[in-house]
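A.B. asks: dropping the sequence and predicted coords here.
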Amino acid sequence: MTALSADDVIRLLELQPHPERGHYRETFRDDPSGTDGRAASTAIYFLLSKDEISRWHRVDAAEIWHWYAGAPLLLSIAPPDGIAINTQLGPDLVNDERPQAAVLKG
């Protein structure tokens, strides 16, 4: 498999700039589940290039982060009790990297 640059991935997956930095494309949208008309769930591709970061923010729905390629990513989550949890997303399971992590609503 040929190593792809971030620009290659953005082009091949037809990603668009994300409002909070990075690039994304929605790949799935479930039917609305409540009176607010909001989808029960969605899925996106999301890419942060080498010098991009996602700033601290609250999420109003659970997020599942998946690592597919590139450098490992440190995902920091601060639950309501204020004790930050860091998960290194990446391929090196032996050294405590994980291919997926959940960020809970709130």
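C.D. replies: Received, thanks.

A.B. asks: can we go C-alpha only for contacts and neighbour counts from here?
C.D. replies: Fine.

A.B. asks: okay, and the most centrally placed residue in the chain sits in which element?
C.D. replies: For the chain, residue 65 is the residue whose C-alpha lies nearest the centre (CA atoms, centre = their mean; 4.2 Å). Per DSSP states H and E, residue 65 falls inside strand 63-66.

A.B. asks: second structure follows, compare the two:
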Amino acid sequence: MTPEELIAYYELEPIPREGGLFRRTWAGSERADGRPDGSAIVVLLTADDYSALHRLPSDEIWHHYLGDPLDLLLLAPDGTASAAVLGPDIRGGQHPQLTVPAGTWMGARTRGAWSFFGCTMAPGFTYEDYEHGDARELTARYPAEAARIAGLCRP
């Protein structure tokens, strides 16, 4: 499939602040606190966009579906940083599925023209959970990653 076909098929819309195009494909039953038991989305990132650094209060599982691999920057609460590649080449060190622990700053960019992937959370995502990364604050906390942070933050 092409990115245009994916956009039409899933009726993808822009992700507020974060970047990319998405569609929620599942939300579980509503819990007493108003959150769904779980949620799942599909996301399309193209070479002219990226998933801005953000963090969530629950683990988030990323799944690669189609297109090019995706580079992820992960900034852990303990001050360490790591990188991972979401993609199909398991022998080459890529991950078809990757869990980002709660409280970890995460941002991503496609390695090619486009990447189509999914994210799953339990309990489910709510917009109140989303915390947008600030380049100045993140650079102060993770100075060795300053260049990558600058490339994955937006106002």
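C.D. replies: Now that the structure is in, tell me what you want to look at. Just so it is clear, the structure is predicted and the values come from calculations on it, not from any experiment.

A.B. asks: after superposing, what score do the chains get?
C.D. replies: TM-score of the superposed chains, computed with TM-score structural alignment, normalised by the length of the first structure, equals 0.87; 102 aligned residues with a CA RMSD of 1.3 Å.

A.B. asks: related to what we said a few turns ago, find me the equivalent region of the strand holding residue 65 of the first structure in the second structure.
C.D. replies: With TM-score structural alignment applied, strand 63-66 of the first structure matches the range 60-63 in the second structure.

A.B. asks: circling back to that earlier point, average gap between the strand holding residue 65 of the first structure and the second structure?
C.D. replies: In the superposition with the second structure, the average deviation recorded for strand 63-66 of the first structure is 0.8 Å (mean CA distance after the TM-score superposition for the first structure).

A.B. asks: so who does residue 31 of the second structure touch?
C.D. replies: residue 37 (CA atoms under 8 Å, 6 or more residues apart in numbering).

A.B. asks: tell me the spacing between residue 92 of the second structure and residue 69 of the second structure.
C.D. replies: In this structure, residue 92 of the second structure and residue 69 of the second structure are 11 Å apart, going by CA to CA, to the nearest Å.

A.B. asks: for the two, indicate the residue with more neighbours.
C.D. replies: Taking neighbours as other CA atoms under 10 Å, residue 92 of the second structure and residue 69 compare with residue 69 leading, 25 against 9.

A.B. asks: for the more buried one, which non-adjacent residue is closest in space?
C.D. replies: Once flanking residues are discounted, residue 69 of the second structure sits nearest to residue 87: 4.4 Å by CA to CA, 6 or more residues apart in numbering.

A.B. asks: how many other residues sit next to that neighbour?
C.D. replies: Around residue 87 of the second structure there are 26 other residues, counting by other CA under 10 Å.

A.B. asks: how much space between the aligned residue in the first structure for it and residue 58 of the first structure?
C.D. replies: By TM-score structural alignment, residue 87 of the second structure lines up with residue 90 in the first structure. Separation of residue 90 of the first structure from residue 58 of the first structure (CA to CA): 23 Å.

A.B. asks: ok, now residue 42 of the first structure?
C.D. replies: On the measure of CA to CA, residue 42 of the first structure and residue 58 of the first structure end up 17 Å apart.

A.B. asks: list the contacts of the aligned partner of residue 12 of the first structure in the second structure.
C.D. replies: In the second structure, residue 12 of the first structure lines up with residue 9, judged by TM-score structural alignment. Going by CA under 8 Å, 6+ apart, residue 9 of the second structure touches no other residue.

A.B. asks: give me the mean deviation of the helix or strand that contains residue 9 of the second structure from the first structure.
C.D. replies: Assigned by DSSP H and E, residue 9 of the second structure belongs to helix 3-10. For helix 3-10 of the second structure, the mean deviation from the first structure after alignment is 1.4 Å (mean CA distance after the TM-score superposition for the first structure).

A.B. asks: mean per-residue distance, the helix or strand following that helix to the first structure?
C.D. replies: Next helix or strand after helix 3-10 of the second structure toward the C-terminus (DSSP H and E): strand 13-14. Average distance between strand 13-14 of the second structure and its aligned residues in the first structure, after superposition and using mean CA distance after the TM-score superposition for the first structure, equals 1.2 Å.
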